[in-house]
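Novice: This is a predicted model, with the sequence first.
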Amino acid sequence: MNRYELLKSIVPVLGDTLVVCNIGAPSQELFQLADRPGNFYMLGTMGLASSIGLGLALAQPRPVLAIDGDGSVLTNLGTLATIANNPARNFVLLIVDNGSYGSTGDQPTYAGKRTSLAEVARACGCADVVECSAEATAGEVEAALAREGTSVIVAKCEAGNVDVPVITMNPVVIRQRFMDEVRRA
């Protein structure tokens, strides 16, 4: 199961969840699968989806799912310590770990070698950490969204991108419609 298939599997469990999605291919894939105002697509800023998601969760009551990649989390490992030390009651970080920098040509990451992001998250102090297969991800996301607290899910999947068009929506429009959706609740 690749990232696209993993994302497709979680779409039915998102409900009213606000979603902050990692840069490049993941955002493009999610946009093609289930574009909605409650999705914030990162078009630049590698490594910040988890940080933005945490801030959003701390600032408002709706559930927040940050979809990040192993490569992006590796570029901002401090985010895991920040998440552990600033727990939100409504935050789920989904790390899609395909062992590669998918948006830049599938170069291997250290998460695809010896580094376990689940173990790093635990070492940083994250209390609710699960590592699962791609096939189990939707169930893990659904369970995490249903409970109160901060959860980190590391979902292992195959590398590779699906050929989908780039997001042509203006970044200002993406931001504005997302902010309107956040204010709606």
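Specialist: Yep, it's here.

Novice: For the rest of this, base every contact and every neighbour count on C-alpha atoms.
Specialist: Will do.

Novice: wait, residue 52 sits on residue 20?
Specialist: Yes: contact between residue 52 and residue 20 holds when scored by Cα atoms under 8 Å: they sit 7.4 Å apart.

Novice: Pick out the residue closest to the middle of this structure.
Specialist: Of all residues in the chain, the one closest to the mean position by Cα atoms, centre = their mean is residue 67, 0.8 Å from it.

Novice: The structure to be compared is supplied as follows:
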Amino acid sequence: MQKLRRIDIIRILMEYVKDELIICNIGCPCKELCCVKDRAENFYMLGSMGLCSSIGLGLALSTDKKVISIDGDGSVLMNLGSLSTIGHEKPDNFILLIVDNSAYGSTGNQPTHTNNTNLCKIAQACGIDAVEVSDEKELREAIKKSLNENKTKVIVAKAIPYNEKTENIKIHPIVIKDRFMKAVKN
């Protein structure tokens, strides 16, 4: 069984995405998403570590469109309270995809604490339907199922620490915001 990398998880997700709105965690995940499939429905967070899941929740509460937040284990650990809030609100159009590589990927792959902290169990304890996946088949099944359900879902995708060599995002932050806001309204 080949271990997944974050770039693999993003590529697989984007095979299934149509018009869903995506909020992507800071740094390397944003650059990887932009490299895999840039589109107006992607919001690249260029700052605000720890807030991707909260921003995604807020967006899901304000639209009928399906919203997917791509977050990292380090960011979720930084703002664990977001899982409790997500579990309390439970919009029927929100998927939180946590890429758990047990590392702070964008700052040099320093280890996080998910070697002994189970984010899937924490999400479940917050009342969220959550699943942990560790291979491509499980990930594909979880994504397909979640996209077809009308409920809040957390997918914790286990991965190895790895940063794909990608260019910086060349789209100005104001352009990212403006085109995303138009995509939300359409």
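Specialist: Perfect, I can see it now. This is a predicted model, so every value here is computed, not measured.

Novice: Any idea what the TM-score is?
Specialist: Comparison of the two superposed chains (TM-score structural alignment, normalised by the length of structure 1) gives a TM-score of 0.96, and 182 aligned residues with a Cα RMSD of 0.8 Å.

Novice: Comparing residue 52 and residue 20 of structure 1, which shows the higher neighbour count?
Specialist: Here residue 52 of structure 1 and residue 20 are compared on neighbour count by other Cα atoms under 10 Å; more neighbours surround residue 20, at 27 against 17.

Novice: any chance you could map the helices in structure 2?
Specialist: For structure 2, the helices defined by DSSP state H occupy 6-16, 28-37, 52-62, 73-78, 81-89, 119-125, 136-148, 173-185.

Novice: how about these in JSON lines, adding distance to residue 45 of structure 2?
Specialist: What follows is the helices of structure 2, written out as JSON lines (distance: least, Cα to Cα, whole Å):
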{"stretch": "helix 6-16", "distance to residue 45 of structure 2": "15"}
{"stretch": "helix 28-37", "distance to residue 45 of structure 2": "7"}
{"stretch": "helix 52-62", "distance to residue 45 of structure 2": "8"}
{"stretch": "helix 73-78", "distance to residue 45 of structure 2": "12"}
{"stretch": "helix 81-89", "distance to residue 45 of structure 2": "17"}
{"stretch": "helix 119-125", "distance to residue 45 of structure 2": "22"}
{"stretch": "helix 136-148", "distance to residue 45 of structure 2": "22"}
{"stretch": "helix 173-185", "distance to residue 45 of structure 2": "9"}
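
Novice: ok, the residue of structure 1 most remote from its centre to residue 92 of structure 1 distance?
Specialist: When each C-alpha in structure 1 is compared with the mean C-alpha position (Cα atoms, centre = their mean), residue 184 comes out farthest, at 22.2 Å. Using Cα to Cα, to the nearest Å, residue 184 of structure 1 is found at 21 Å from residue 92 of structure 1.

Novice: for residue 158 of structure 1, same thing?
Specialist: With the distance defined as Cα to Cα, residue 158 of structure 1 ends up 22 Å from residue 92 of structure 1.

Novice: Please apply the same query to residue 152 of structure 1.
Specialist: Between residue 152 of structure 1 and residue 92 of structure 1 the computed distance is 6 Å (Cα to Cα).
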